[in-house]
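>>> curious how this folds, go ahead:
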Amino acid sequence: MHLKNLLIFLFLISALSSCISTKQLTLLSEEESVANDSTHVYQTQKTPYKAQIGDVLSITVKTTDQNLAQLFNPVSNSEANIGNSTSGSYFNGFSVDLHGNIRIPTLGEINVLGFTLDEIRVKIESLLLRDYFKTEASFFVTVKLSGFKFTVTGEVGSPGTKSLLQDQLNIIEALANAGEVSFTGNKRDVKIIRQYPEGQKIHSIDLTKATAFQSPYFMLKPNDIIYVRPLKQKSLGTGTTAVQSLSTILTVLTLLTTTILLTTR
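Below is the predicted model:
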């Protein structure tokens, strides 16, 4: 009788420790008081991106003077669009070197480190007005990132480095492009490794709560690394579903019972 009670106790403890709750699996859950309020709005924190070393910028100068246009845009649009758009932008874009500079035909080196894309555009326009154009109406400058590059690793369906042709990206979109968080991924403590001028910093965000929208890390920055940690249930090796977990536990307890019975005879 004592052995039976012990086995039941072990079974219950194992079952409880191996269960993955719905709260651990659900994204962006709201508190009950908020969920009943259809007018509640979550404000995301968006800040302009500042150029960093290693970035590749796509810069285009548009003007009615085709000779000047060819001078500032030596690679034509048709050439730039050959093959993959992201790789085309990488080879034809302007790389930010170790000194924070880019080199533009006829304009030379321009320091862009720590400047927003709008600030870089204004810099280029000022140089063009000084040396080549009489009025701002004579030309139009666009400055964009050649691609939004980020890396996702850990408990996701398709880990790796991704690059999307868009200016802004949130963490939900990034994870969706990486095959979603796996069943054993810890959505409550997703790590974001972000690059700063002084080095790398690690941040955390809880994606199981709707308040994640208000986190300064909900909106990603180019070159961010997202790491989804495994739940402790994975280290226990109890399976990814309730059936698998119970099957594993029953197998272990059966072996344990058999061993005890054989050794006590």
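
>>> alpha carbons only for contacts and neighbour counts from here, please
Fine.

>>> ranges for the strands of the stretch 101-250 of the chain?
For the stretch 101-250 of the chain, strands defined by DSSP state E, counting those that start in this stretch occupy the ranges 101-104, 108-111, 139-145, 148-154, 160-164, 190-196, 199-205, 225-228.

>>> closest to Ser78 out of the ones you listed?
Between Ser78 and the strands of the stretch 101-250 of the chain, the shortest separation by CA to CA is 17.6 Å, and it involves strand 139-145.

>>> give me the element Val34 is part of.
Secondary-structure assignment from DSSP states H and E places Val34 in helix 32-35.

>>> run the chain-centre distance for that helix.
Centroid separation for helix 32-35 versus its chain: 28 Å, with CA atoms, centre = their mean, to the nearest Å.

>>> quick one: name whatever helix or strand follows that helix.
In the C-terminal direction from helix 32-35 (assignment by DSSP H and E), the next one is strand 56-63.

>>> other SSEs contacting that following strand?
helix 66-72, helix 85-92, strand 94-95, strand 139-145 (3 or more CA pairs under 8 Å, 6 or more residues apart in numbering; DSSP states H and E).

>>> contacting residues around it?
Residues external to strand 56-63 that are found in contact with it (CA atoms under 8 Å, 6 or more residues apart in numbering): 69, 72-73, 89-90, 92-96, 138-147.

>>> tell me the angle that strand makes with strand 139-145.
Angle of strand 56-63 versus strand 139-145, following axes from the mean of the first three to the mean of the last three CA atoms, to 10 degrees, is 170 degrees.

>>> strand 56-63 versus strand 148-154: what angle between them?
Strand 56-63 runs at 160 degrees relative to strand 148-154, counting by the same axes, to 10 degrees.

>>> rewinding a little: turn the helices and strands packed on strand 56-63 into JSON lines, including mean neighbour count and distance to Tyr217.
Putting the helices and strands packed on strand 56-63 into JSON lines (neighbours: other CA atoms under 10 Å; distance: least, CA to CA, whole Å) gives the following:
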{"stretch": "helix 66-72", "mean neighbour count": "14", "distance to Tyr217": "37"}
{"stretch": "helix 85-92", "mean neighbour count": "16", "distance to Tyr217": "25"}
{"stretch": "strand 94-95", "mean neighbour count": "20", "distance to Tyr217": "26"}
{"stretch": "strand 139-145", "mean neighbour count": "18", "distance to Tyr217": "20"}
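
>>> touching stretch 217-225 from outside, list them.
Residues from elsewhere that reach stretch 217-225, judged by CA under 8 Å, 6+ apart: 44-46, 49, 148-153, 168-172, 192-195, 203-205, 212.

>>> redo that, cut-off 7 Å
Counting contacts by CA atoms under 7 Å, 6 or more residues apart in numbering, the residues outside stretch 217-225 that touch it are 46, 49, 148-152, 169-171, 192-195, 205, 212.

>>> ok so, going back, out of the helices and strands packed on strand 56-63, the one nearest Leu246 is which?
When the helices and strands packed on strand 56-63 are compared for distance to Leu246 using CA to CA, the nearest one is helix 85-92, at 46.8 Å.

>>> now show me the structure for the sequence below, then we'll compare the two:
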Amino acid sequence: MDRKNTNLHIKSSPRRGKEIAFPFLKHIFFLVVGGVLLTACASQKRVHYLQDVQANEQIQIAQNYQIRIKPLDRLTIVVNSQDPELAAPFNTASSFNSLTGTPLTTTTTSSTALQTRTVDENGDLEMPVIGTIHCEGLTRSELAQKIADMIREGGYIKDPTVNIQFADMKISVLGEVTRPGQYDITSDRISLLDALSLAGDLTIFGRRSDVMVIREDHGIRTTAILDLTSQNIYESPYFYLQQNDVVYVKPNKYKAQSGEISQNRSFYISLVSTAVSVATLIVTLTK
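Below you'll find the predicted structure:
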């Protein structure tokens, strides 16, 4: 009688093992899924731009900004005329100095390198034939008009046209963007949003409410913080960028946690693997 009861008890063991193992696995599964979702999810609201802008809302931009010339800027200046020979002396590496009356060595060329001139630390520019021009604070079009007027009033050319381009205007975009780096700028006006677009937009880890713009002017470096989630960025003097500005996108808290999330996922995977092994062992031993 005792032997029979013992056999019956052993036969019922596999079922009891499964009853123990499967609920255990079920709880582990939901624990893992919940843990991964909680650690991986970021608030959708944190990644939206201009959250306080309503549909069809008109926003007045505070300033109609154009990039202005600064000391040490390099400008490509080309003077044209219906008579190319008259314009040629203005497009040389050096020419006659009208201030001293001293003839200098003249090299006529169409090379962009020889037509590129550097604004000195005082904001002045040396032009062949007409001499020194103060250009700091002027836009490209304003300087072009000023040079054309000086050429015309000096009696050199009746119909001068002047084309000016920034030779090496750059901005830098760093931090949590898709393509951090330095970018050449050809437009007279570039906004912070334009610069971020060039860099491929912010990553999911970029702090949109805390974007830094670093600007240097006359040896003084200033820093501004702009909030991309608010329409107030349009009122900032840093919304439109200047030459050599640096944009830095700070990482949000999820960036710091991303390493922990990866570690947590590894932990959960290890936990599932261990749980499956334990459950399998329980079922095997109770057969």
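
>>> TM-score for these two?
Overlay of the two chains. TM-score (TM-score structural alignment, normalised by the length of structure 1): 0.71; 226 aligned residues with a CA RMSD of 3.3 Å.

>>> most packed of the strands of the stretch 101-250 of structure 1?
Most buried of the strands of the stretch 101-250 of structure 1 by mean neighbour count (mean count of other CA atoms under 10 Å) is strand 225-228; its value is a mean of 23.

>>> would you check the span in structure 2 matched by that strand?
Counting by TM-score structural alignment, strand 225-228 of structure 1 pairs with residues 246-249 of structure 2.

>>> by how much does that stretch deviate from structure 1 on average?
Once the two models are superposed, stretch 246-249 of structure 2 sits on average 0.5 Å from its counterpart in structure 1 (mean CA distance after the TM-score superposition for structure 1).

>>> show me what Gln45 of structure 1 aligns to in structure 2.
That one, Gln45 of structure 1, aligns with Gln63 by TM-score structural alignment.

>>> residues in structure 1 matched by stretch 77-87 of structure 2, start to end?
With the alignment judged by TM-score structural alignment, the segment of structure 1 matched to stretch 77-87 of structure 2 spans residues 59-69.

>>> the matching stretch: end-to-end distance?
Distance between the two ends of stretch 59-69 of structure 1: 12 Å, counting by CA to CA, to the nearest Å.

>>> try stretch 68-76 of structure 2
The first and last residues of stretch 68-76 of structure 2 sit 15 Å apart, counting by CA to CA.

>>> likewise for stretch 167-182 of structure 2?
Start-to-end span of stretch 167-182 of structure 2 (CA to CA) is 15 Å.

>>> and what of stretch 70-78 of structure 2?
End-to-end span of stretch 70-78 of structure 2 (CA to CA): 19 Å.

>>> quick check: buried residues in it?
Of the residues in stretch 70-78 of structure 2, those buried by neighbour count under the rule 16 or more other CA atoms under 10 Å are Lys70, Pro71, Leu72, Asp73, Arg74, Leu75, Thr76, Ile77, Val78.

>>> what does the top helix by length along structure 1 contact?
The helix spanning the most residues in structure 1, taking DSSP state H as the definition, is helix 242-264. Defining contact as CA under 7 Å, 6+ apart, one finds that helix 242-264 of structure 1 is touched by Ser14, Ala15, Ser18, Cys19, Thr238, Gly239.

>>> and these as CSV, adding distance to Ile249 of structure 1 and neighbour count?
Supplementary listing: the contacts of helix 242-264 of structure 1 in CSV, determined by distance: CA to CA, whole Å; neighbours: other CA atoms under 10 Å:
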residue, distance to Ile249 of structure 1, neighbour count
Ser14, 7, 19
Ala15, 7, 17
Ser18, 9, 22
Cys19, 11, 16
Thr238, 7, 22
Gly239, 10, 20
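
>>> neighbours around the residue nearest to Lys158 of structure 2 when sequence neighbours are not counted, how many?
By the measure of CA to CA, 6 or more residues apart in numbering, the closest residue to Lys158 of structure 2 outside its immediate chain neighbours is Arg152, 5.4 Å from it. Neighbour count of Arg152 of structure 2, defined by other CA atoms under 10 Å: 15.

>>> do Asp201 of structure 2 as well
Close neighbours of Asp201 of structure 2, defined as other CA under 10 Å, add up to 17.

>>> check the one 4 residues further on too.
Other residues within reach of Phe205 of structure 2 by the criterion other CA under 10 Å amount to 21.

>>> structure 1: which residue goes with that one?
The equivalent of Phe205 of structure 2 in structure 1 is Thr184 (alignment by TM-score structural alignment).

>>> name the residues that touch the helix or strand hosting Glu79 of structure 1?
In the assignment (DSSP H and E), Glu79 of structure 1 maps to helix 77-80. If you take CA under 7 Å, 6+ apart as the criterion, helix 77-80 of structure 1 is touched by Gly88, Ser89, Asn92.

>>> need the contact list for the last one.
It stands for Asn92 of structure 1. Ala80.

>>> Asp206 of structure 1 reaches Lys187, doesn't it?
Yes. Applying CA atoms under 7 Å as the test, Asp206 of structure 1 and Lys187 come out as touching, 6.2 Å apart.

>>> residue in structure 1 paired with Ile147 of structure 2?
Using TM-score structural alignment as the criterion, Ile147 of structure 2 maps onto Ile124 of structure 1.

>>> how many residues are close by its match?
Around Ile124 of structure 1 there are 20 other residues, counting by other CA under 10 Å.

>>> please apply the same query to Ser158 of structure 1.
Other residues within reach of Ser158 of structure 1, judged by other CA under 10 Å, total 17.

>>> against Ala178 of structure 1, how distant is it?
From Ser158 of structure 1 across to Ala178 of structure 1, the span is 5 Å (CA to CA).

>>> and what of Asn73 of structure 1?
Applying CA to CA, one obtains 34 Å for the distance of Asn73 of structure 1 from Ala178 of structure 1.

>>> and the residue nearest to Thr280 of structure 2 when sequence neighbours are not counted, what element?
Distance criterion CA to CA, 6+ apart; nearest residue to Thr280 of structure 2, sequence neighbours excluded, is Ala21 at 7.8 Å. Under the assignment given by DSSP H and E, the secondary-structure element containing Ala21 of structure 2 is helix 13-40.

>>> Ala275 of structure 2 too?
Counting by DSSP H and E, Ala275 of structure 2 is found in helix 253-285.

>>> what do we get in structure 2 for Thr161 of structure 1?
Thr161 of structure 1 is assigned Gln182 in structure 2 as its aligned equivalent, the criterion being TM-score structural alignment.

>>> pretty sure its match contacts Leu174?
No. With contacts counted by CA under 7 Å, Gln182 of structure 2 stays clear of Leu174, the gap being 8.5 Å.

>>> relative to Ser38 of structure 1, which of the contacts of stretch 217-225 of structure 1 is nearest.
Each of the contacts of stretch 217-225 of structure 1 was scored against Ser38 of structure 1 by CA to CA, and Ala212 proved nearest at 17.8 Å.
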